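*Asks:* Have a look at this fold, sequence not included:
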């Protein structure tokens, strides 16, 4: 605390006490609140316990409200001022609502209605945000019966001023079981929590978590407190410890992790100066600085801050689940028990061990628990007593390197079971895996400060394992081939291990794929994996990004690209495993990352590579053969549809040879049918791709400069993001442009898209890109643009590689700069990884020649930099 802070605060409190009028009090109170929040910030930075900070702020607010009460209503009134909700509990944060109730008879309320209104107005004028109510005891009971939230707020009341007898009567009335029965209240709060968790996708591991309402947040802790008070009549959750319903270790963990989350919330309120509960990107770095955290070679300061939160939230959520189950069992009328093998029973659907002393029984007993659990499809989860025994054993679990050989063998046997992936997921969520496999423990709760990875590393890993499990179970909407490929995997347990290890070295510096592969080799040696199995999984971990990067950054219609990829993969087994892992890895990264285009892209690469491997690497793909096969398949389909072969051939004679290399047969069928069915010089075809999240657009129009730029600007205005672009030129002077686009929230239907593009093509060069505000989330990621040119691209053109920060309308802006510089675009591969765009363009000058003049390339480079850095519109 800085010198003079305490005297300043004391002076401000004294000024409030001396105030003789509402305006004088309001002015003094504003000074007091400003001084209090400044002092709280200084104490927070100095490391003061969060309980002390909360108590200090509550004392100040108590003094303010009581002084305002006496100033407006006097000392002796037949009313009572009561703190309710969080304020009643005493847990008040710097910008939380101040929940207060004025309680008294209707006659007393009416007689002093003007004074009560003045009291509320005075507190609002001071700068406090109130949640206020004026009710009689009977009113409070009626509102409580109608709304469980009101009842909950009145469970936590604290007398501030006025008639203590009224407060006693209120407490006695609210605590009566006639208002809410124990079972009814439990079910209401449990269901309320389930709905609340569902809003956050039932995980605490979100990129910008909600500290109050999210899973593992403060509200989960409060819910347990409310239920403890209602069901057991204890003043707080700590009162369950003597009753044996809450272990001392569990209470210590709850209190420790409540402090972590509460401290974050307290600091967040002080930092943003408003009641913000979401830990947004905008605040994470600043909060880490406020706490004095520093970047290290292993992790950024912000990542350290967030890892502490995620680990605390996971434990709060885990204990919350256990206690809710105990409460539910306490309310059960008669237990239903089903005996199982090895000393286990199902009690009310939950797995209960006869002996829950896992700390003494050791790793074999723990692994046996997961083995039995996996064999019981009807099991709802672990019984709370067994879950508590498991939690108490966590600190006794040795890393696998220190485990005896039988324990390691039992672990591998568990993973090899049909339910092996479920067992891994459960061991991870309950903290066992982080102990047994220390490398996994290091990434537990570890966030990556970017917009690409929206989950912590451990949650992403669990997502990947879940997708792999679904692929094993059968067809999954949005995925073309994984369900067909998965049954061909020699050992499913190997894909579980690859999924577990693929990101296990994140955050250690260096290449996480290489480090993870090394980690797996040590694991495989310790667990006695056969050499062939170990080599396969090690290769998958080391190469787990290969297929994704090849598909998204390279032109997979180029036979050389597919041949090179096939040589790296080498055989069908490696291809099958890698394809399934890649699909799960992308889909498990973000709910928005997987789409029909990526599905098709990976399926095309898989199919083409499988063909190369089938005919043999000594017979690589040949462009001429691909063109011939594409022609034959498309022609057969068109003739089956009733089109004349000569008419088709005449149209195709105008197509460049690359059309039969770059397009799939079904695309050529769609394009050909559309062109032949339409009149006029310009045709625009639009169709929705499977999955409903993408549109494919094909344009045939007389070639002139500005087509690509105009189309990009128009697609941007239609809220369509371009994922892929093919720009070809027909022999008779038509542009043949094909785009795969991703729908936005305001994209019109396909018919409207086609009409808008048709209109835009009347004068495409005149269309300027729309101006966009940069979204707040993108403002925190500064990526220096990198632009590189290669004069040796195929077909005598220039390859431009561009890496920069993503933003709305980026592609439209780049296209407009290229138009202004008299540069033509012949192909584009668009890849976006969160906040980072990595795009590749094939360019030429207006005469379709490579851009080789150094001055021209430098000028283009500077023009693009000007746009990307905001120096020009």
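*Replies:* That came in fine, so what should we check first? On a predicted model such as this, the values are computed, not experimentally measured, just so you know. Numbering: from 1, shown residues only.

*Asks:* from here on, contacts and neighbour counts on C-alpha atoms
*Replies:* Will do.

*Asks:* Is residue 798 in a helix, a strand, or coil?
*Replies:* Residue 798 falls in the strand class when you classify it by DSSP: H, G, I helix; E, B strand; the rest coil.

*Asks:* One more: residue 825?
*Replies:* Using three-state DSSP, the structure places residue 825 in strand.

*Asks:* Residue 536 now?
*Replies:* With three-state DSSP as the basis, residue 536 sits in helix.

*Asks:* State the distance from it to residue 574.
*Replies:* For residue 536, the distance to residue 574 (Cα to Cα, to the nearest Å) stands at 7 Å.

*Asks:* got it, and residue 765?
*Replies:* Taken as Cα to Cα, the span from residue 765 to residue 574 is 48 Å.

*Asks:* swap in residue 800?
*Replies:* The gap separating residue 800 from residue 574 is 32 Å, by Cα to Cα.

*Asks:* Setting aside sequence-adjacent positions, which residue approaches residue 293 most closely?
*Replies:* Distance criterion Cα to Cα, 6 or more residues apart in numbering; nearest residue to residue 293, sequence neighbours excluded, is residue 301 at 5.2 Å.

*Asks:* hold the first one in mind and look at this next one:
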């Protein structure tokens, strides 16, 4: 390279790098190996570094050694990988060549190489490697680029002869490091935006095997895994094929993003799907098929990683005495704490052992798992789980027995899924294995979500987790057959991806399973009802006014019994918590618990004897008055404060809320309106903001816009306008983080900002904390749909709005209502990921339902127009 002969060497090197990068881009083919491209990038970088080294440190200088480490040392350099280099120099030479080394490093940065560079003596390298296994690991794969070869050989020899990190130490720390890495990804490879390098089943899993193997055997190639008996040729081929797939994906990601990017973000999935040839019939990238291909690849890697680490542990660490077989049953022994088939024909001679082995693993908690050689046998024989096997009453009893065990249910179901047994036994489950749910609120694949749901149900039963959700723990104790819940969980989403109503289809599949497994008629009805109605409770809680006795009675009629309610409540909570950790919050917890208690009371009272609207109003009024009198509020003040209030108010607010409002209204003069109150902690674990003022156009729009721009998430809105034109609005809110409001100064700021906005009839257009649409939400545009629904109580016209959640959405809806003289009485706000599913209960200004088709069309068109303008 004669770049230093150019007038501007840095520019010349940059041009050279750009030309080489462009050449790699042109040579890349998604369906072909990138091994030669990784080597070419590494060798090209070698040439750059040699040229720069010679220029800054002299052609004849051999006092120092320039070494590649890490991935660069393996000659696996991706388009934007870090270039990790180590310079070996004696302490004296470090001082002597300090200026030249600084110039060398500075120039590498100038040309955009961004090296990870360190300068150490051999002793310093050895000391650092002895203290930190990650440094030792990077040195395992070091390679001389240029300079003093003797220094390089000396370091390499001493790393070996000094026995730094011997296998019995190195393997355990690498396993612990992997476990810590897995924990960052929720112990699953099935995240919807996976990291193909660091995530479970990613490239790092393959590297861990390579590091441990090379450390012990000093092997030049992983092909020696065959030589030493760790892998047969077929599995080695799978190992290399999986690595090549991830290499191709990572290479493509670097080219696509023009940076070192290892995350398969939504931003890139569609383009990568098209690049790798995943197109559906409409010539649009089939992202789900592409991601399913990825997930199946990494699960294979995860399985190989598990087997190889276990084998390495046995050979490198375990005491030979611990590897003596201990008989467990006719078909299985325990070896080194792992279940081992007694011979290679176990599953051929007794296919039922494919289920028995998981039952044994549950029943013997001292066992650590299944031995690698037996895992191979399971994979080899899983085809024996055919239709005859699935209809075998012995197999059916074994499967139910697994679900009835007091421990290990989730753990063994996860294993059965990973080894292909669950999908073989439940062919319908195979349809959801690695199936992506392309939305923003399901952050796992369908099968992983299902197994997380079962895990959550199991946690309800365990004392050690009772403090998480004590109410759920208490209800679980009332469940006579927990396996009913687990079966319903297994089937609740099993029909995802088939088109149609997955709840109805899933109920049919579940019913067929229950009949095949000879469940009692009562249990069959309960399971199928739970699968068919697994969304009923969450939708009722979030989309209907559960303070209304009629809503509670209607829900209770659908549920029918306290037994069904107990099962549905637990399934609902576990389902939401298994969808995404961010979806569950104190608001949903309180809302579902309130619905459960109200429904339980209604069922206990008797469906033939529902609480009447008048009874609820009477109870709330009496209890609120008693509380106020205790606090010293006079009857006159109470009556004066309540003179504007309608029956609707006393129906929809609890006695506690009524008392709180009344105290504030009694202490306020007409001239002090609008009255804005904030209570940071309500019975529903959210903050309530209450507005009491004279009616005027745009109040709802002003309130919602202000609260949105203050960075608050509106969970619920209750809107009451009295006959003499007073407005009582209340909003249940949380911070954007999902946490309650706990800061006194924030409370004061919110209340004063909202009051000022109502007085001025203007909203601050330069907010400090405006809601922002997430990066992911851009990839999930939700078409706006507006539907007018019948009110079963003939009081309101109901508008259902489904659209992409965005800043100022409620304010925009309020503006449309204000312009068209529509009176808003109630709003149920439901936000699931980036999807808004809101319900608005409206009338005309005379309080009459809006049934005129032309008026409805006018409302619909104006909302759509305003939403389009705000987009």
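*Replies:* Perfect, I can see it now. None of these values were measured; they are calculated from a predicted model.

*Asks:* Can you calculate the TM-score here?
*Replies:* Once superposed, the chains reach a TM-score of 0.88 (TM-score structural alignment, normalised by the length of structure 2), with 855 aligned residues with a Cα RMSD of 3.6 Å.

*Asks:* still on that earlier bit, give me the number of residues near the residue nearest to residue 293 of structure 1?
*Replies:* Number of residues near residue 301 of structure 1 (other Cα atoms under 10 Å) recorded here: 21.

*Asks:* what's the distance between the residue in structure 2 that it lines up against and residue 441 of structure 2?
*Replies:* Under the alignment (TM-score structural alignment), residue 301 of structure 1 pairs with residue 286 in structure 2. According to Cα to Cα, residue 286 of structure 2 and residue 441 of structure 2 sit 20 Å apart.

*Asks:* report the longest helix in structure 2, please.
*Replies:* helix 287-316 (DSSP state H).

*Asks:* Give me the packing partners of that one, helices and strands only.
*Replies:* On a contact count with 3 or more Cα pairs under 8 Å, 6 or more residues apart in numbering; DSSP states H and E, helix 287-316 of structure 2 meets helix 167-183, helix 203-217, helix 233-257, helix 266-275, helix 372-381.

*Asks:* Compare those helices and give me the one nearest residue 536 of structure 2.
*Replies:* Nearest to residue 536 of structure 2 among these is helix 266-275; the distance by Cα to Cα comes to 30.1 Å.

*Asks:* I would like the residues contacting that closest one, please.
*Replies:* Applying Cα atoms under 8 Å, 6 or more residues apart in numbering, the contact partners of helix 266-275 of structure 2 are 30, 193, 252-253, 256, 279, 284-287, 290-291, 776, 779.

*Asks:* and it, which stretch of structure 1?
*Replies:* So helix 266-275 of structure 2 sits over residues 281-290 in structure 1, by TM-score structural alignment.

*Asks:* List the buried residues in that stretch.
*Replies:* 281, 283-290 (16 or more other Cα atoms under 10 Å).

*Asks:* now, among these, which is nearest to residue 496 of structure 1?
*Replies:* The closest of the buried residues of stretch 281-290 of structure 1 to residue 496 of structure 1 turns out to be residue 281 (Cα to Cα; 32.7 Å).

*Asks:* State the distance from the closest one to residue 207 of structure 1.
*Replies:* Residue 281 of structure 1 sits 8 Å away from residue 207 of structure 1, going by Cα to Cα.

*Asks:* Show me where the stretch 351-500 of structure 2 has its strands.
*Replies:* Ranges of strands in the stretch 351-500 of structure 2, per DSSP state E, counting those that start in this stretch, are 369-370.

*Asks:* need the helices for it, in chain order.
*Replies:* Counting by DSSP state H, counting those that start in this stretch, the stretch 351-500 of structure 2 has helices at residues 353-363, 372-381, 387-390, 393-404, 409-418, 421-425, 427-430, 446-460, 470-476, 482-491.

*Asks:* Now do the buried residues in stretch 118-126 of structure 2.
*Replies:* Neighbour counts over stretch 118-126 of structure 2 (16+ other Cα under 10 Å) mark 119-122, 125-126 as buried.

*Asks:* swap that for stretch 643-655 of structure 2, please
*Replies:* Going by 16+ other Cα under 10 Å, stretch 643-655 of structure 2 has these buried residues: 644-645, 649-655.

*Asks:* Could you dump those residues into TSV with secondary structure added?
*Replies:* Shown next, in TSV, are these (three-state DSSP):
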residue	secondary structure
644	coil
645	coil
649	helix
650	helix
651	helix
652	helix
653	coil
654	coil
655	helix
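
*Asks:* and residue 729 of structure 2, how many neighbours does it have?
*Replies:* Other residues within reach of residue 729 of structure 2, judged by other Cα under 10 Å, total 21.

*Asks:* which one in structure 1 is aligned with it?
*Replies:* Under the alignment (TM-score structural alignment), residue 729 of structure 2 maps onto residue 737.

*Asks:* of all the helices of the stretch 351-500 of structure 2, which lies closest to residue 687 of structure 2?
*Replies:* Of those, the one closest to residue 687 of structure 2 (Cα to Cα) turns out to be helix 470-476, at 21.7 Å.

*Asks:* before we move on, back to that, could you check the angle the longest helix of structure 2 makes with helix 233-257?
*Replies:* Angle, helix 287-316 of structure 2 to helix 233-257, by axes from the mean of the first three to the mean of the last three Cα atoms, to 10 degrees: 130 degrees.

*Asks:* gap between helix 287-316 of structure 2 and the chain center?
*Replies:* Mean-position distance between helix 287-316 of structure 2 and its chain equals 20 Å (Cα atoms, centre = their mean, to the nearest Å).

*Asks:* Which SSE is immediately downstream of it?
*Replies:* Next in sequence after helix 287-316 of structure 2, counting helices and strands by DSSP states H and E, comes strand 326-327.

*Asks:* Check which helices and strands that following strand sits against.
*Replies:* strand 332-335.

*Asks:* hmm, 10 Å instead?
*Replies:* Helices and strands touching strand 326-327 of structure 2, as assessed by 3 or more Cα pairs under 10 Å, 6 or more residues apart in numbering; DSSP states H and E, comprise strand 332-335, strand 338-341.

*Asks:* Residue 349 of structure 1 versus residue 372 of structure 1, what's the distance?
*Replies:* Plainly put, residue 372 of structure 1 is 14 Å away from residue 349 of structure 1 if you go by Cα to Cα.
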